[in-house]
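1. Show me the folded form of this:
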Amino acid sequence: MEIFGSSGVRGVANEYLNPEFVCNIAQAAGSVWDADAVALARDTRTTGEMLGNAAASGLASVGSDVHRLGVVPTPGLQAYCERVGVPGVMITASHNPPQYNGVKLVGADGIELSRGTLERVEERLLAEDFAAVAWNETGREERIDDARDRYVEQLLAAVDRERIAAADLTVALDPGHGAGALTSPRIFRELGCEVVTVNAQPDGHFPGRDPEPVAENLADLGRLVRAADADVGIAHDGDADRAIFFDENGEFIEGDGALAALAAAELDAGDTAVSAVNVSQRLVDVADRAGAALSLTAIGSTNIITRIRDLQADGESVPVAGEGNGGILFPDYRITRDGAYTAARFLELLAAKPASEVIAPYDDYQLLRTDVKYQTDDERRRLLDAVEAVAREADATLDTTDGYRLDYGDSWVLARPSGTEPVIRVYAESQDPARSADLVERMHEAMVAARDGD
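-> Predicted coordinates for the structure are as follows:
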């Protein structure tokens, strides 16, 4: 797909992602859906209202009424779409920096569109083939004021409230000024937790930290955990579809470790877990011990969701899926990434033991990541040529599902283009931190030399 990446369309707002482009995306999606009504929501980004207005205009122009939900986490929009039976448009750039925004499309079942449906939307978009209606058939707007409340209520009903409340937990929460600031504090308080917060004021400038919930952005949360003597720290990205954790000592928990712990509690023999080609050995080991299969896809929620639906259509049980970035899915609940639901399921584990003990079995491997930026298509080509050259010379098993993954048995390295940013991402994992660093450094050096013409 030329336009839709691994998680929708994203770009710098009012430059690449301007109102005309967003209007056209909405027209194309509305033309494919041919729905009487479409839900529309946004995260807290300063350009969200502007681009939401553009999307509303595009949807109305093809005859769809627009249900405007306002600022809602992406899983909140998805819950609304499922409950009401309408497709949806989410204006969000998720974890990207404040100047970015984006568009994510959701079906009437509350699930992100499959690759096949996205390709149909993209064909309409590129051909400017929009099903515009007559002036007296254009859609109207309706404000929906209870979308956040209904989302919170259905989430609370889906987890073990009594188990969590009995654990008497203190939660340190960092919603990162995003949409989760309007829902997650309430969710955890109603689960019976004492909640202390940082960066909990909705603010599209993201003054406290960048939206991506990675260790280098979350120092304040670690300090808050220690200062409040909290049992766990929880961080979201801009649209709150991801959750990242700190243990009771204020130590950052790798997302792959949290995924492994949650998967271990879900998987039984005969099940299938779904993850991406950058999967950690932690999840591989968990699936092996459970007697479960592990199905790998290209990176990105769109690819993972499409694989889950295909497996379920074949009658396979898929109780857990996701990536090590905090985007975890529990398909029996809903085939969506939901940061608050993921966090609540993690709290269930803390009823039995502290977070540090929950994660301890999955601390054997160290995953490193770095990004190599490019500015032109020619630089991108040179970077990928360098990656291919390293792959050809390596004494490793090569997987080209998404980029180049080299598996050395005791370690692996992956280089692949981002679906949302002009970077090539490099990942490496090993039980030996020096080995991980060496694999990343060798790939990084080869790429930078090729890009800069050295």
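
2. make it CA atoms for all contacts and neighbour counts henceforth
-> Noted.

3. mind listing the helices for the stretch 101-250 of the chain?
-> 115-127, 147-157, 161-166, 184-190, 219-228 (DSSP state H, counting those that start in this stretch).

4. May I see the buried residues of the last one?
-> Within helix 219-228, the residues that qualify as buried by neighbour count (16 or more other Cα atoms under 10 Å) are 221-226, 228.

5. picking up where we left off before, wait, which of the helices of the stretch 101-250 of the chain is closest to residue 209?
-> Nearest to residue 209, of all these, is helix 219-228, at 9.0 Å by Cα to Cα.

6. List the contacts of the residue lying closest to residue 174 once chain neighbours are set aside.
-> Distances taken as Cα to Cα, 6 or more residues apart in numbering put residue 235 closest to residue 174, at 4.6 Å, once the chain neighbours are dropped. Taking Cα atoms under 8 Å, 6 or more residues apart in numbering, we find residue 235 in contact with 173-176, 213, 218, 221, 242-245.

7. Among these, which lie within strands?
-> Those of the contacts of residue 235 mapping onto strands are 173-174, 244-245, per DSSP state E.

8. run this one through as well so I can compare:
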Amino acid sequence: MRINDLMAKSGVKFGTSGARGLATEMTDQVCYAYTKGFLQYLEESGELKKSGEPVAIAGDLRPSTGRIMGAVAKAASDMGYVPVNCGRIPSPAVALYGLENVCPAIMVTGSHIPADRNGIKFNKCTGEILKFDEEQIREQVVETDDSIFTGAGFELPEEHIDARIEYVRRYLRAFPKDCLQGKKVGIYQHSAVGRDVLIEIFSGLGADVTPLGFSDTFVPVDTEAIRDEDYKLAAEWSEQNGFDTILSTDGDSDRPLISDENGVWLRGDVAGILAAKYLGADSVSTPVSCNTALEKCGWFEDIRRTKIGSPFVVASMIEASFSGKKGVVGYEANGGFLTNSEFSVFGNELRALPTRDAVLPVLSIILLSIQERKPISQLLADLPQRFTASDRIQNFPTEESAKILERFEEVSAIETVFSDLFGPVESVDRTDGLRVTFQSSEILHMRPSGNAPEFRCYNEADSEERVLEMQKQSMEILLRLKG
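-> Model (predicted):
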């Protein structure tokens, strides 16, 4: 069966973020087929041979993850490869293992989406799959033997801890063991797969670390749509403990959360600016939806705006490197931070990791606050004051999202609905969805999610109060349009 046809039949979508769907629809046979299609493509493109090469496999802490990891491992084994069970570790950790060992790396994760869903993220030997790869994988024709899918599942090989160890060492080797001495850091653990890794890294660098909010059940933390309870928890923990910062991540620990000393969570796109400043980046690639303080701060020589999604950011970073840029980074609104260059930190080499990472940006921000002798809240105050907010409508089919965007093909249609609230339209950008800049410099950006049945709304304004008002008004309008 062709992967494109399997998508339609199974209900499990496939894109640059990999396969995503309801856990009940991600049957062993579907996951086996997607994995086989991915590996077949790598064979056709010359990246892999059937000679016992390793395929790294890891997963998050969702209830369905272990079963899916077993199906992925079975597909790799049946094709003549050696599945390496890297255990439950962060997405960037298994991606790093793949890059260091020149082998494919497969992460079973649904990232931030609810526990009843899951996904499989595929990394080539050279890094994330890009748009071209996705198109080629969709055309793969795969065969599966129905008789092996009995419902009993498949055994995973013995767990190897090398990937986890190397990810921790990446930071403990590059940064001095006392560089965070005197800093009080809370680690909001919830059900993030990297919760123990965060504690190991930050305590290993000298911070006084306090674990917080451990959960045995899966919590779908979305770093772009932070839950009200997480705002309240961070403020309470900060007041009770006097933290310099609180850190956390989403489910697969490739998107960070970092708070200031008051327990106020930073927006991911603002965190990206501060991290890039600390590293001394020359070139910054980021999606069109991210905060325009990036341009207004004047710190960066080369800024590249992309469509939303890490594959587009990766492609832009590759172009920047080819054009001769040396300090090349990228980040997303969710806070995930990518590097396509080696950086020197404390005289040590930090190798490129061109996939979303949660550790480097939060570590960089803490070190920037130490370097500039300012609390994190002051680092934020020093930025050009542009504020962003985002929210989403869940259970919103992609077809319905498309209808809303079609409604606003003409500027006059946009002004009919929004001008009473936001004023006349200055410009329209359709790089990804619909991004409207009004003459007031306020921004409204609407787009369907690329990996979940959600419609996302982003706003930007000159004050936090105003952007929250815009967000509320925008969401009310979109909910009315949905009907």
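
9. re the thing from before, looking at the second structure, name the residue matched to the residue nearest to residue 174 of the first structure.
-> Residue-level alignment of residue 235 of the first structure against the second structure, with TM-score structural alignment as criterion, gives residue 248.

10. Residue 185 of the first structure now?
-> For residue 185 of the first structure, the aligned position in the second structure is residue 199, judged by TM-score structural alignment.

11. Same question for residue 67 of the first structure.
-> Correspondence of residue 67 of the first structure to the second structure, assessed by TM-score structural alignment: residue 84.

12. so who does its match touch?
-> The contact partners of residue 84 of the second structure, taken as Cα under 8 Å, 6+ apart, are 54-57, 157, 159-160.

13. Likewise for residue 167 of the second structure?
-> For residue 167 of the second structure, the contact set (Cα under 8 Å, 6+ apart) comprises 93, 96-97.

14. With distance to residue 28 of the second structure as added columns, please give those in JSON lines.
-> Supplementary listing: the contacts of residue 167 of the second structure in JSON lines, determined by distance: Cα to Cα, whole Å:
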{"residue": "93", "distance to residue 28 of the second structure": "25"}
{"residue": "96", "distance to residue 28 of the second structure": "26"}
{"residue": "97", "distance to residue 28 of the second structure": "25"}
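
15. and which of these is nearest to residue 393 of the second structure?
-> Within those, the smallest distance to residue 393 of the second structure is 31.1 Å, found for residue 93 (Cα to Cα).

16. Name the nearest residue to that closest one, sequence neighbours excluded.
-> residue 167 (5.3 Å).

17. and that neighbour, what pairs with it in the first structure?
-> Aligned against the first structure by TM-score structural alignment, residue 167 of the second structure finds its counterpart in residue 151.

18. distance of its match from residue 435 of the first structure?
-> When Cα to Cα, to the nearest Å is applied, the distance between residue 151 of the first structure and residue 435 of the first structure equals 44 Å.

19. counterpart of residue 10 of the first structure in the second structure?
-> Aligned against the second structure - with TM-score structural alignment as the criterion - residue 10 of the first structure pairs with residue 20.

20. Can you tell me the SS state at the residue lying closest to residue 18 of the first structure once chain neighbours are set aside?
-> Computed as Cα to Cα, 6+ apart, the closest residue to residue 18 of the first structure that is not its neighbour in sequence is residue 51, at 7.4 Å. With DSSP: H, G, I helix; E, B strand; the rest coil as the basis, the three-state label of residue 51 of the first structure is helix.

21. any idea what residue 51 of the first structure aligns with in the second structure?
-> Using TM-score structural alignment as the criterion, the counterpart of residue 51 of the first structure in the second structure is residue 68.

22. residues touching that match, list them.
-> Residues near residue 68 of the second structure by Cα under 8 Å, 6+ apart: 26-28, 31, 108.

23. could you dump these to JSON lines with secondary structure?
-> Conversion of the contacts of residue 68 of the second structure to JSON lines gives the following (three-state DSSP):
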{"residue": "26", "secondary structure": "coil"}
{"residue": "27", "secondary structure": "coil"}
{"residue": "28", "secondary structure": "helix"}
{"residue": "31", "secondary structure": "helix"}
{"residue": "108", "secondary structure": "strand"}
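
24. Keep only those of the contacts of residue 167 of the second structure that are in helices.
-> Residues from the contacts of residue 167 of the second structure lying in helices, with DSSP state H as the criterion: 93, 96-97.

25. Considering those residues, which is situated nearest to residue 456 of the second structure?
-> For residue 456 of the second structure, the closest of those turns out to be residue 93, at 28.4 Å, with distances computed as Cα to Cα.

26. for the closest one, what are its contacts?
-> The neighbourhood of residue 93 of the second structure, defined by Cα under 8 Å, 6+ apart, consists of 163-164, 166-167.
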